[in-house]
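In: Here is a sequence together with a model predicted from it:
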Amino acid sequence: MKTLTLLRHAKSGWDDAVARDFDRPLNTKGRRAAGMIGRHLRQSALEFDRVYASPAVRVMETLDEVWDGYGRRREPVWDQRMYLASAATLLDGIVRLPDAAARVLLVGHNPGLEDLVLKLARASAFRDAVAEKYPTASVAELTFDVDHWSQVIPGGAVLTRFVRPRDLDPTLGPDTP
């Protein structure tokens, strides 16, 4: 059994004057949401053998806040290929994951993460919710009944969890500052 947890970076600040999209930081709401997701991961007793993440500033800051809420840090493998990666690029990396890692956390960007969930997950209410929208700082957990990551195929996952920040705190919904 393999478990893949996907975390979209938290809400970033479009008001900050940065030269490159890569350098955009989180805004205040994003920091709050990421910390809340970290606490949720801890309360849900989720564990990760490995963490892979885009090296974009907003992903790094998301992980800092998540780890603060989670109560301990996991050092990620920073992978430039994950920056704004497509579902196909992400899947190419997943099938190459080391088999010793049973529970992997991937932290990145949309639309790649949303497209990846839709590509991998079987039909379910959670999948329908992802298809509607995969908001910032949301977590999707996929399980695969396989022994090797190379056996992961489209439609082969059960989407066991989809949590949005607003599910944990309504003030983190889309219509609140």
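Out: Structure's in. What do you need?

In: CA only for contacts and neighbour counts going forward, please
Out: OK.

In: Does D68 belong to a helix, a strand or coil?
Out: Three-state assignment for D68 (DSSP: H, G, I helix; E, B strand; the rest coil): helix.

In: For it, which non-adjacent residue is spatially closest?
Out: G35 (6.5 Å; C-alpha to C-alpha, 6 or more residues apart in numbering).

In: which ones are touching that neighbour?
Out: By C-alpha atoms under 8 Å, 6 or more residues apart in numbering, G35 lies in contact with 65-70.

In: ok, 6 Å please
Out: Shown in contact with G35 (C-alpha atoms under 6 Å, 6 or more residues apart in numbering): 65-66, 69.

In: Now tell me what touches stretch 46-60 from outside.
Out: The contact list for stretch 46-60 (C-alpha under 6 Å, 6+ apart) reads 9, 22-26, 76-80, 82-83, 101, 103-108.

In: quick one: terminal-to-terminal distance for it?
Out: 20 Å (C-alpha to C-alpha, to the nearest Å).

In: related to what we said a few turns ago, following element in sequence after the host helix or strand of the residue nearest to D68, please.
Out: Per DSSP states H and E: G35 is located in helix 28-43. On the C-terminal side of helix 28-43, the closest following helix or strand by DSSP H and E is strand 50-53.

In: Check it against this one:
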Amino acid sequence: MKRIYILRHAKAQKEIKTDDFSRKLSKRGKNELKALFESLQKYEIKWDKIYASSAIRTKKTAQIMAKYYGYDKKDICLIDAFYEADEMGLFAFLKHLDEDIENVLLIGHNPALLKLCELLSSLCLHSFPTSSMLCLECENFKNLKEHSAKLVFFEHIKPLKEN
């Protein structure tokens, strides 16, 4: 079985002086990623490949997660098209992944990620907050169909902060 890990980037700074693409992670965002990582310790997670939007906040989120999991940050694939991608573009991207990949992490932006999760599974999500990760399982990428993936877990940052 293949696993698709979907992570929304961490909270970014609310700087008016810079464009959206260039916004950096906030201190809160970095702290939430640490809380997410600690919560994810109950799962066995190892990625064969990490793909992320090339936006600054998403790139930094990928680098932090790579560090936590011992993944070489030089192997992170930054994809410009992920910045403005919709769920169908991400779906098509997944269908073209090399079948040698067993576990893939996608890091991107809403609303595309929320809609992708709903497209791939039978979920109806009310939100997909920053620093939250959803994991789905499927038979393979090439024959991936709408609503065919099974939920493995959804670590939602809101409940993590309440503990």
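Out: Noted; the coordinates are in hand. This structure is a prediction, so every number in the text was calculated from the model and none was measured.

In: picking that back up, make a PyMOL selection of the buried ones in the contacts of stretch 46-60 of the first structure.
Out: What follows is the PyMOL syntax selecting those of the contacts of stretch 46-60 of the first structure that are buried according to 16 or more other C-alpha atoms under 10 Å:
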select buried, resi 9+23+24+25+26+76+78+82+83+101+103+104+105+106+107+108
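
In: pretty sure R164 of the first structure contacts A140?
Out: No: in this structure, R164 of the first structure is not within contact of A140 by C-alpha atoms under 6 Å, at 8.9 Å.

In: N103 of the second structure versus the nearest residue to C124 of the second structure once chain neighbours are set aside, what's the distance?
Out: Residue nearest to C124 of the second structure in three dimensions, not counting chain neighbours: E118, with 5.9 Å by C-alpha to C-alpha, 6+ apart. E118 of the second structure sits 19 Å away from N103 of the second structure, going by C-alpha to C-alpha.

In: Helices of the first structure, start to end?
Out: Taking DSSP state H as the criterion, the first structure carries its helices at 28-43, 57-70, 87-94, 112-120, 125-132, 165-168.

In: Give me the mean deviation of the first one from the second structure.
Out: This means helix 28-43 of the first structure. Compared with the second structure after the fit, helix 28-43 of the first structure shows a mean deviation of 2.0 Å (mean C-alpha distance after the TM-score superposition for the first structure).

In: And that helix, how far out from the chain middle?
Out: 12 Å (C-alpha atoms, centre = their mean, to the nearest Å).

In: Tell me which residues of it come out buried.
Out: So helix 28-43 of the first structure, judged by 16+ other C-alpha under 10 Å, has buried residues 29-42.

In: now the last one
Out: Using 16+ other C-alpha under 10 Å as the test for burial, helix 165-168 of the first structure gives 165-166.

In: okay, and it goes to which residues in the second structure?
Out: Mapped onto the second structure using TM-score structural alignment, helix 165-168 of the first structure covers residues 157-160.

In: compared with the first structure, how much does that stretch deviate?
Out: So stretch 157-160 of the second structure averages 2.3 Å relative to the first structure (mean C-alpha distance after the TM-score superposition for the first structure).
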